[in-house]
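Peer 1: show me how the following folds:
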Amino acid sequence: MNAPHPAKVAGIDSTVPSPAHTVASAAPDASPVTGPAATSVAVGPDAPGALLQDRLAGWVSDLTTLHELTERLVRTDTLSEGLDEVLRAGAALVGARRGLVVLEPADGLGPDTTVGLGLGRADLGHLETVPRGCLSHGRILDGLPVGEDGVAEPDLLADKSLDPRHREVAARLGYAASYALPLSVEGTAASTAGTAASAGGAGVSAAGPRRLGAAVWFYDEPAEPGARPRHLAGLYTRYAAQHLARLLEVERTRTAMATMAGELLPSRLPRVSGVQLAARHRTGPLGGGDWYDALPLPDAALGLAVGSVTGSGPSAVAAMGRLRASLRAYAVMEGEDPVAVLSDLELLLRLTEPARSATALFGYCEPALRRITLAGAGHSPPLLVGERRTEFVETSVSAPLGMLACWEAPSVELQAEPGETVLLYTDGLLHRTGDPADRAFARLHAAAAGVPRAARHDPDAVAEHVLRTVLPGGKADADSAEDVVLLAVRFA
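Peer 2: From the prediction side, this is the model:
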């Protein structure tokens, strides 16, 4: 029978550098100082000054390490970035190489996710096959009692009570020990209404610890963190949980606003003979008031609209929904006259929401004639993209809706050629570039002119190319106060 492996004591990983001012302990075999040098500071192991200096240096080192790690954590802006940083910092503190964090808020509102460090998707899948109650972090997630210093399993393969499936997975993934910590925060009055309302149903008091999830780190050999690394890891995860809770609320708000805005926009674009349609919509974490619409009208016509309501948050999203619904009604009644449609919309806005303004562009499209009659209110001009030309459509200069006592501006006609695409967009596409207006328009024009020839027959490919070219490097999907709407209309 093989004897159990003696567990190693894991310390702080060398990836977190010790500060240069840390003082080493005195040598245990140092001889007492005699003679004239006796007036110097004693360096023996029992000298109170040396012990105090060494202890203070250790405290300074620990505080510096925690400061560096928490500084890196607070620079994360999204929940996924925060979880990744917690894993990396925790691994450095407890001297591990791999780990995972499971986000599973006890209120049941989600999002539930698992993020691995040094573990692939297949490895995470293998771990999910182990009964949850057999895993240290699983016991934390199930609400079982856990000590303040976490759950250490220093030698899994020598543990006779280890579940056979857990033993098999540990051998497959090559880890022999683990250390897990809970991620929880104290419930406060600042919790969101949804969280507080659901806390009772989930069996979690809003005034007690609120579980967010659990983190676990794996060792390749039998080992466990010592008292100092456990203490530091505990301090770090308690702070990290507070930061993750804030990021979680932002993520929930972003998801709720995106869902609300998505429900108020077309669930699908209509199929109309003679044209193909594609759209892109990006909203910020607070939700915005940009919208688009494509509405089949009598006589095989099509109503096209894009617009933007001032402000952000739930009130702007609600105002956007009301304005879009009203525009649809006016389009059905008098869509062949875009000026009349926007005039009615301006009157409604001025009477019902006098403190709010909006920009809008409405077009009456006749696919059989490849013609669009346009009227705009303070909105950016459409962009016409074809094989032989890429140009902005000249529209009349006009004020946004709600800015003047009475709005009215002449309409213009756009005549397209077969295969040409008309791009309707909101100002957010230009604002997100961070460039001045003239450079932003030039960037948009260059992106449209650079659409590959093979992609020009597909409005979806055109819209995607323009969006990613105008907003490169993830700007299209990054958090921003500016919404983005892009509607592509290709004529057959």
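
Peer 1: alpha carbons only for contacts and neighbour counts from here, please
Peer 2: OK.

Peer 1: after the longest helix along the chain, next one along is what?
Peer 2: Looking only at the chain and at elements set by DSSP state H, the helix with the highest residue count is helix 227-264. Moving toward the C-terminus from helix 227-264, the first helix or strand encountered (DSSP states H and E) is strand 275-282.

Peer 1: show me what the helix or strand just after that following strand is packed up against.
Peer 2: Next in sequence after strand 275-282, counting helices and strands by DSSP H and E, comes strand 288-297. Counting contacts by 3 or more Cα pairs under 8 Å, 6 or more residues apart in numbering; DSSP states H and E, strand 288-297 is packed against strand 301-312, helix 314-334, strand 484-491.

Peer 1: rerun that using 6 Å as the cut-off
Peer 2: Judged by 3 or more Cα pairs under 6 Å, 6 or more residues apart in numbering; DSSP states H and E, the packing partners of strand 288-297 are strand 301-312, helix 314-334.

Peer 1: surely residue 305 is in contact with residue 360?
Peer 2: No. No contact is recorded between residue 305 and residue 360 when judged using Cα atoms under 6 Å, the distance being 7.2 Å.

Peer 1: please generate a structure for the following sequence too, so the two can be compared:
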Amino acid sequence: MLDIPSRVRVHVETLPAAQNDMGVCDAFEQNAPVGKPNTMNAPHPSKVAGIDATVPSPAHTVAPSPTAPGASPVTGPHAPGALLQDRLAGWVSDLTTLHELTERLARTATLDEALTELLRAGAALVGARRGLVVLEPGDGLGPAITLGLGLGRADLGHIETVPRSAMPFGRILDGLPDADAELASPDLFAEDGLDPRHREVAARLGYAASYALPLGTGPGDRVGAAVWLYDEPAEPGERQRHLAGLYTRYAGVHLARLVEVERTRACMATMAEELLPSRLPRVPGVQLAARHRTGPRGGGDWYDALPLPDAALGLAVGAVTGSGPSAVAAMGRLRASLRAYAVMEGEDPVAVLSDLELLLRLTEPARSATALFAYCEPALRRITLAGAGHCPPLLLGERRTEFVETSVSAPLGMLACWEAPGVELEAAPGETVLLYTDGLLHRTGDATDRAFARLHAAAAGVPRSVRQDPDAIVEHVLRAMLPDGLADADDAEDVVLLAARFE
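Peer 2: All right, here's what the predicted structure looks like:
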């Protein structure tokens, strides 16, 4: 992971070895949160794999002083051998710490996680307590994120009132001449020409020095900048700067990769949402509500609601196998085709799905899909539906909560000729029909029978005070099935909920 030269060049100075005893590992241990032990702070073993005990003397190492004839060689802590051993021990400690920090950063999967880890690790390396990172890709396509360490939202708001050119991250991101590699301000209040607003904000927030580094894959490709703040006038030493530079160089590459992932994720989510209804239709006698959650790569789950002739309403949900752009595109084609078939022969859901199956088998023979189509007559509260390998709808009312009995059939594209009998049911006034995709069941992590039982319990547990509102019903069922943020978390499974309440 780290590009470390095969030959370690060490310059032995005549300073006491005690001045070199404290490595970055010790600094990181001092800056680690109290009460949270970390393997990084554990003492390192005396023997390190990959380190050869016999290190040849580098060309630029200071030559040992010649021993006078008859005099005993120099021994003790100031002997050249002891100095070299102390220096090598410091290098091993620093490289081990750097390896551990980059490993922790590599395990982050989102931009927020990576930026938080970057701030914590950088603060330990340079000996600071607070800091902030500004993510701002140079191409202007976003995302733009500002995150603080030890700084609240109000503190970041104060910093944003400082002119951009007066802040170190602004000079780095704008490519000013004095921001090529690093920007160190050992004593802000002693600087000539310090911006008055910057002086006021620094005094208000209580920092007196700063150290900033660029983040990116190269000099001309920056994605952001990181700034660490000191409570007192200070600056990192040469050893700390070197390690912080190596770390941020790797962090820049990692952040650039996560930026591309985030852009792809946002693009796929936008594409999937654009292929779904922008708004649900208003049809007399029925109220509609829907929820859709897509995974980071984009999936093939979809829903639809469209007005049909004779004051009827068509409801559909389905799922295409696979994920990613191809699945999203297939989902769009399948939904558009079903809308056309529904307008022509919607009163016969079996015919609609039969035509859809034929189209899928001829145009995309390597793909299968599940689907459910319901032809609703709101004035009569009558529903005729057919399903192809899809989960049965759930009927929710004041007197009953039960799954609709449907015929078992294979998904579309699995058989040479698909056909299954339809089902007709009549809803009571105030009852709600809930359609959904199997992603809702899979995201729970439970077995299928247990997931169905949880869905039934979630629907039965809808408070009576909100049963007249289909939007509140789908929200309650979604949160009951996927609690603790699981409904909004990234997951490979898409989720679709579509509710129709009959008046």
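
Peer 1: care to give me the TM-score?
Peer 2: Their TM-score after superposition, calculated using TM-score structural alignment, normalised by the length of the first structure, is reported as 0.87; 447 aligned residues with a Cα RMSD of 2.1 Å.

Peer 1: what is the neighbour count of the closest residue to residue 305 of the first structure other than its chain neighbours?
Peer 2: Nearest residue to residue 305 of the first structure, sequence neighbours excluded (Cα to Cα, 6 or more residues apart in numbering): residue 362, at 4.5 Å. Residues near residue 362 of the first structure, counting by other Cα atoms under 10 Å, number 30.

Peer 1: can I assume residue 362 of the first structure sits in a helix?
Peer 2: No. Looking at residue 362 of the first structure with DSSP: H, G, I helix; E, B strand; the rest coil, it is strand, so not inside a helix.

Peer 1: now which residue in the second structure aligns to it?
Peer 2: Aligned counterpart of residue 362 of the first structure in the second structure: residue 373 (TM-score structural alignment).

Peer 1: could you do residue 453 of the first structure as well?
Peer 2: Residue 453 of the first structure maps onto residue 464 of the second structure when the alignment is built from TM-score structural alignment.

Peer 1: likewise residue 280 of the first structure?
Peer 2: The pairwise alignment with the second structure assigns residue 280 of the first structure to residue 291, based on TM-score structural alignment.

Peer 1: now swap in residue 400 of the first structure and tell me
Peer 2: Under the alignment defined by TM-score structural alignment, residue 400 of the first structure corresponds to residue 411 in the second structure.

Peer 1: so the residue nearest to its match when sequence neighbours are not counted versus residue 438 of the second structure, what's the distance?
Peer 2: For residue 411 of the second structure, ignoring the flanking residues on the chain, the nearest one in space by Cα to Cα, 6+ apart is residue 389 at 4.2 Å. Taken as Cα to Cα, to the nearest Å, the spacing of residue 389 of the second structure relative to residue 438 of the second structure amounts to 10 Å.

Peer 1: got the contact list for the aligned residue in the first structure for the residue nearest to residue 411 of the second structure?
Peer 2: Counting by TM-score structural alignment, residue 389 of the second structure corresponds to residue 378 in the first structure. The neighbourhood of residue 378 of the first structure, defined by Cα atoms under 6 Å, 6 or more residues apart in numbering, consists of 359, 398-400.

Peer 1: tell me which residue of the first structure lines up with residue 182 of the second structure.
Peer 2: When the first structure is aligned by TM-score structural alignment, the residue opposite residue 182 of the second structure is residue 150.

Peer 1: wait, isn't its match in contact with residue 181?
Peer 2: Yes. Between residue 150 of the first structure and residue 181 there is a contact at 4.6 Å, judged by Cα under 6 Å.
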